[in-house]
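> Okay, predicted coordinates and the sequence, questions at the end:
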Amino acid sequence: MSLYFSLGKLVNDSCLEFQKNTFYCLVDHAGMPGLAKMLDRSKVPYSSVFDDTKEESALSVAPILFKLSDVASENHGGLRRWIEEHGSYTSSMILFTSSLLRDEVVRRLRIRLNAIVSENMEVLLRYYDPRVLEAMLNVLSDVQLQDFLSIADCWWYLNRQGALVKIASDFSQDDMFTSPLRLTEQQEFLMLDASEPDQIADQLQKMMPDIFHNLSISLRYDFICRNASRASAIGISGTYEVALYCGVALLHGEDFSSLPQWAEVVGKVQHRAIKFSTALSEE
């Protein structure tokens, strides 16, 4: 059994339900560097959603769109395996099926890049990152979500554990989405909160790259969420402090805070007498 997601299996399993549609793959190039070169080498056509925007020159971090049918032939077996191996656990790949032609799909994806948050600040909405899309599913109103997803009849994304998640949507021939997407202050904060595990992962990667690397990619998100919750329960807050707690859990085991040798540290933190980082430095 393969450790990686299969593009071919998705199409085969869904082609009868969406037999008149085109299957598209939308990739965050920042998470799969080298994809554009691989597509060029295989003469597979693709589009950057950043084209005709102020980010047009930033191909290395652009969302890239191509048809799954263009990588399905036997001639592209190596390219397809490369995409599956590099996309399964990098939170970089979104798939969807639509009756729209590629140029129209790109146009609709492009206008969805624009969002406005509190104080009327314009921001780039990185919905092409599956982690952001997943947060949007829980944060946007039903109407906002329906309009945003109306490009396609169905969406799929690979979550942080490498599992395929299906999103049902209602396709609209006439685009119902109004750009820019306006987020309330509460929605903005919820989106930021949803990104905290990824910020902690970045901190752990910097603090202890070798040890963090040894933790299976598919297990990292759940590990961080569990230990962030335990850190919160004893009064630890802030990304850096929580990341330190997770780091100690990596080194000494997830039950370290209940061990006698850690009782004094945990007690000081629980009683707000000291920060976790300060307590560690005193040990």
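All right, it came through fine.

> When you work out contacts or count neighbours from here on, use the C-alpha atoms and nothing else.
OK.

> Compute the number of surrounding residues for A152.
By other C-alpha atoms under 10 Å, 24 other residues sit near A152.

> show me the contacts for it.
F96, T97, S98, S99, S169, D170, F171, S172 (C-alpha atoms under 8 Å, 6 or more residues apart in numbering).

> Among the residues you listed, name the buried ones.
Applying 16 or more other C-alpha atoms under 10 Å to those, the neighbour count classes F96, T97, S98, S99, S169, F171, S172 as buried.

> ok, so of these, who is nearest H213?
Checking the buried ones among the contacts of A152 against H213 with C-alpha to C-alpha, the nearest one is F96 at 31.1 Å.

> Included below, for side-by-side comparison, is a second structure:
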Amino acid sequence: MISYAVIDGAMEKGLLPMLEALDPPASCLYAEPVQPELVELAPYLVLVTKEVKRWLTTRDTPWGYYLMSEADLKTLRQHLRKYLQVLIPDQEKPVFFRFYDPRNIELLCDVLSDWQLHHFLGPIKTIVTVSKGTEIASDFTTRRAAFPADARSRQKMLVLQPDQLVRFNLAFEERYINKLAARMKTNAKRYTDDNYHPFAQALFYYLQQRDITDDRVISGLANLFIARGYNQLSDVPEYITTRLESLGAPGLVNAELLLIDELGSVPLLEEG
């Protein structure tokens, strides 16, 4: 069994310098030629040597995860490249899919049917994620037991059903709301014992209804409200909600102009 790592260059800025310094067998998962501006942001499949393993243990980013397989690098790369796009309901064309994000992989394996999972894994035997320095191995032997090793799907790419997409979206939304609540609690300072999840959840869905989905803007509004001492959505003054709900401009424009008037700019996101 061979150990590989799928590493996301967009999340781990030290990836390319590591590849240059240690020179392990590695390959970009994007099809060649890779556009120059994407080289640093692309996902890479890397053979885990002792040096690579040692380097990965020093990372505190959600860099990716380990794969265990008997396949060689070329075979595994060809297999993984098939999942950079998926078909989802109400979309005629495939959409880009970050299956290599460790925050997505467990959810993906959970929502797939056993047959879809068998097809998705292909030559992969085990997936190992890392959480707070602890490695967590997922073995799918039981779920794959009903299918011969050489069974192949006739579909050229993964197709998510409506109920699967709903589960994905709900999980992503909850993850974002939890992160937003944590930011709000950090910025509250004098309200550090409060639970900001209900406020974050109400604010998130309120802004979604107005097509305000930009992370910088959502976080900027959340921080503005916390700084003003608002502890729930009903505390927000009417003059602010009136501006956000104005039909004279798109919701995002309304929110950006509000932040500029109140704070002088749309705040940059803080790390994390």
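On my side now, so go ahead. If you're wondering where the values come from, they're calculated on a predicted model, not measured in any experiment.

> For the contacts of A152 of the first structure, which ones persist in the second structure?
Checked against the second structure using both residues aligned by TM-score structural alignment, their matches' C-alpha atoms under 8 Å, the contacts of A152 of the first structure keep these contacts: F96, T97, S98, S99.

> Could you grab the helix/strand/coil label for the second one?
Reducing the assignment to helix, strand or coil with DSSP: H, G, I helix; E, B strand; the rest coil, the entry for T97 of the first structure is strand.

> how about it, what's its partner in the second structure?
In the second structure, the residue paired with T97 of the first structure according to TM-score structural alignment is M68.

> Make CSV out of the kept ones among the contacts of A152 of the first structure and add distance to Q186 of the first structure.
Shown next, in CSV, are these (distance: C-alpha to C-alpha, whole Å):
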residue, distance to Q186 of the first structure
F96, 29
T97, 31
S98, 32
S99, 35
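
> From the residues you listed, pick the one nearest F223 of the first structure.
For these, the nearest to F223 of the first structure is F96 (29.4 Å; C-alpha to C-alpha).

> ok, for the closest one, nearest residue in space, not its chain neighbours?
The spatially closest residue to F96 of the first structure, leaving aside those adjacent along the chain, is W155, at 4.2 Å (C-alpha to C-alpha, 6 or more residues apart in numbering).

> Based on its surroundings, how many neighbours for that neighbour?
Counted with other C-alpha under 10 Å, W155 of the first structure comes out at 20.

> again, but for R226 of the first structure
Count around R226 of the first structure with other C-alpha under 10 Å applied: 13.

> a helix runs through it, doesn't it?
Yes - using three-state DSSP, the assignment for R226 of the first structure is a helix.

> contacting residues for it?
Contact analysis of R226 of the first structure by C-alpha under 8 Å, 6+ apart lists nothing.

> Show me what E173 of the second structure aligns to in the first structure.
By TM-score structural alignment, E173 of the second structure lines up with E196.

> Test my guess that its match contacts T239.
Yes - the pair E196 of the first structure / T239 is scored as a contact, 6.9 Å apart, by C-alpha atoms under 8 Å.

> For the buried ones among the contacts of A152 of the first structure, give me TSV that also has distance to K54 of the first structure.
Supplementary listing: these in TSV, determined by distance: C-alpha to C-alpha, whole Å:
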residue	distance to K54 of the first structure
F96	26
T97	28
S98	27
S99	28
S169	30
F171	29
S172	28
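
> quick revisit: ok, of the kept ones among the contacts of A152 of the first structure, which one's closest to I116 of the first structure?
F96 (25.2 Å).

> quick one: the equivalent of V159 of the second structure over in the first structure and I234 of the first structure, what's the gap?
The equivalent of V159 of the second structure in the first structure is R182 (alignment by TM-score structural alignment). Noted for R182 of the first structure: a distance of 36 Å to I234 of the first structure, by C-alpha to C-alpha, to the nearest Å.

> what does L125 of the first structure give?
For L125 of the first structure relative to I234 of the first structure (C-alpha to C-alpha), the value is 34 Å.

> now Q187 of the first structure
27 Å.

> now swap in L79 of the first structure and tell me
48 Å.

> re the thing from before, now render the contacts of A152 of the first structure as TSV, adding distance to C246 of the first structure.
Putting these into TSV (distance: C-alpha to C-alpha, whole Å) gives the following:
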residue	distance to C246 of the first structure
F96	35
T97	39
S98	42
S99	45
S169	37
D170	40
F171	42
S172	45
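
> and which of these is nearest R131 of the first structure?
Once C-alpha to C-alpha is applied, the member of the contacts of A152 of the first structure that ends up nearest R131 of the first structure is F96, at 15.9 Å.

> Let me know whether that closest one touches L158 as I believe.
No - counting by C-alpha under 8 Å, F96 of the first structure does not reach L158; the two are 11.8 Å apart.

> tell me, what's touching the two both at once?
Common neighbours of F96 of the first structure and L158, counting by C-alpha under 8 Å, 6+ apart, are absent.

> Can you point out the buried residues in the helix or strand where F168 of the second structure lies?
For F168 of the second structure, the host element (DSSP states H and E) is helix 162-188. Neighbour-count burial for helix 162-188 of the second structure, with 16+ other C-alpha under 10 Å as criterion, is recorded at 164-165, 168, 176-185, 187-188.
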